[in-house]
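> using only what follows, build the 3D model:
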Amino acid sequence: MIPDSELPSPLWVFGYGSLLWNPGFDVAEQRVARLDGFHRAFCMSSIHHRGTEEKPGLVLALDEAEGASCQGVALRVAPGQEPQVLVELRERELISSAYYEAVVTLRADDDAPFKALAYVVDREHVQYQGALSLEQQARIIAHAHGGRGPNTEYLFNTADHLAHIGITDPDLAWLAARLRNEA
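Next up is the predicted model:
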């Protein structure tokens, strides 16, 4: 975990998956933003929220890649709520240590850079699944269910929210269309 003294102030959190549609905290302000050097990918096994140890699901993670970029939403935490939000985010996002916290530089529509907290996949963690094809991802997501519900629900909510705010993600759109056709 990043020491609280090294976190950006004001505290912005980068949402690229479920934080987009279920941040779990009151958002004081939000801005569409881009993170360079990473892409959004279903590259982390989920053994808690969207799958089980016996039948893991997949969740999105920021995966580092040269030349990549990820569009998402920067969510500003209301002043005074930072300590409680950090506790809740860490409980949610660091449940199995497959993510680590990072302070990243985002760019908004006006291209002004600012710092935010992000949760990035640890490529050395056993839950990292970076080599799966889209078809393999679809097969896993179609049948997984965890403590927060079906894996398809996570995919559909994320894909729908991205489309609603005008962010194009071809891989998520393909996965959502593929699995909606099976339903």
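> C-alpha only now, for contacts and for neighbours.
Fine.
> just the strands in this structure please.
Chain-ordered strands for the chain, with DSSP state E as the definition, fall at 12-15, 27-46, 57-77, 99-108, 113-121, 145-146, 149-150.
> how about the longest one: buried residues?
Put plainly, it is strand 57-77. Under the neighbour-count criterion of 16 or more other C-alpha atoms under 10 Å, strand 57-77 has 57-64, 69-77 buried.
> residue 174 is nearest to which of the strands of the chain?
strand 27-46 (12.5 Å; C-alpha to C-alpha).
> in the closest one, which residues are buried?
Residues of strand 27-46 classed as buried under the neighbour-count rule (16+ other C-alpha under 10 Å) are 30, 32-36, 38-46.
> same thing with stretch 144-162?
Buried positions in stretch 144-162, judged by neighbour count with 16+ other C-alpha under 10 Å: 144-146, 150-162.
> in helices only, show me those.
Judged by DSSP state H, the subset of the buried residues of stretch 144-162 located in helices is 151, 152, 153, 154, 155, 156, 157, 158, 159, 160, 161, 162.
> the structure of the following sequence is requested for comparison with the preceding one:
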Amino acid sequence: MNDLWVFGYGSLIWRPGFVFEERAKARLAGYHRSLCVRSHVHRGTPERPGLVFGLDRGGSCVGMAFRVRHDDQAAVLAYLRGRELVTNVYREVTASVRLIDGRPVRAVAFVVDRGHSQYAGTVSVEHAAEVVARAHGQSGANVDYVRSSLTEIQAMGLRDPWLEAVVARL
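Below is the predicted model:
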């Protein structure tokens, strides 16, 4: 039986929360990382939503792929579904990703549902910074989430000028 691969692009990069056997930088084509989801639970509340990352269609995204042993697959999927599908703003998909060493693998990823009421679409740097600065949810301050994500994205050798501008305004 094949091992499970999971593609992380936001907090999963720096806080996967599950046991894995291998992790590798990877690229997912057809989606890009975007601060496009209003968070009503983890990084905000319904009254004061925060903004979290979603995989939105178009472009490509470099993130982290995690290989999970077959014996751990059911527990990891249950954990991820509990974490990512709280309000169903994400859809679980299995997609082709290419690891940094060139290996193609199929990985579970969570992409934003553009038809969901929490989908924020494209937001300006100013608006994103304003929302992020004031939001706090069950998993902590939205500011901490955004800063930690940028730190890890940069540690992977990547640049995100839009996100860097948001953090500079915080």
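> residue 150 of structure 1 -> structure 2?
Residue correspondence, TM-score structural alignment: residue 150 of structure 1 in this structure matches residue 141 in structure 2.
> and that match, what does it touch?
43, 44, 135 (C-alpha atoms under 8 Å, 6 or more residues apart in numbering).
> swap in residue 126 of structure 2?
Residue 126 of structure 2 neighbours (C-alpha under 8 Å, 6+ apart): 166, 169.
> residue in structure 1 paired with it?
By TM-score structural alignment, residue 126 of structure 2 lines up with residue 135 in structure 1.
> distance of the corresponding residue of structure 2 for residue 56 of structure 1 from residue 106 of structure 2?
Here residue 56 of structure 1 is matched to residue 49 in structure 2, going by TM-score structural alignment. When distance is defined by C-alpha to C-alpha, to the nearest Å, residue 49 of structure 2 is 33 Å away from residue 106 of structure 2.
> so for these two, which residue has more residues nearby?
Summary of the neighbour comparison: residue 49 of structure 2 and residue 106, criterion other C-alpha atoms under 10 Å, with residue 49 having more neighbours (23 against 17).
> pretty sure that one sits against residue 39.
Yes: checked against C-alpha atoms under 8 Å, the pair residue 49 of structure 2 and residue 39 is within contact range at 5.2 Å.
> rewinding a little: out of the buried residues of strand 27-46 of structure 1, which comes closest to residue 121 of structure 1?
When the buried residues of strand 27-46 of structure 1 are ranked by distance to residue 121 of structure 1 (C-alpha to C-alpha), residue 44 comes first, at 7.3 Å.
> quick one: residues contacting the residue in structure 2 sticking out farthest from the centre.
Summary for structure 2: using C-alpha atoms, centre = their mean, the residue whose C-alpha lies farthest from the chain's mean C-alpha position is residue 1, with a distance of 27.1 Å. Taking C-alpha under 8 Å, 6+ apart as the contact definition, residue 1 of structure 2 lies against residue 70.
> let me see the contact set for the spatially closest residue to residue 129 of structure 1 that is not a sequence neighbour.
Counting by C-alpha to C-alpha, 6 or more residues apart in numbering, residue 129 of structure 1 lies nearest to residue 43, which is 4.5 Å off, once chain neighbours are set aside. Residues counted as contacts of residue 43 of structure 1 (C-alpha under 8 Å, 6+ apart) are 58, 59, 60, 61, 63, 128, 129, 130, 131, 132.
> check contacts around the fifth one.
Meaning residue 63 of structure 1. 38, 39, 40, 41, 43, 120, 121.
> now these in JSON lines, with distance to residue 101 of structure 1?
Shown next, in JSON lines, are the contacts of residue 63 of structure 1 (distance: C-alpha to C-alpha, whole Å):
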{"residue": "38", "distance to residue 101 of structure 1": "14"}
{"residue": "39", "distance to residue 101 of structure 1": "16"}
{"residue": "40", "distance to residue 101 of structure 1": "16"}
{"residue": "41", "distance to residue 101 of structure 1": "17"}
{"residue": "43", "distance to residue 101 of structure 1": "17"}
{"residue": "120", "distance to residue 101 of structure 1": "6"}
{"residue": "121", "distance to residue 101 of structure 1": "9"}
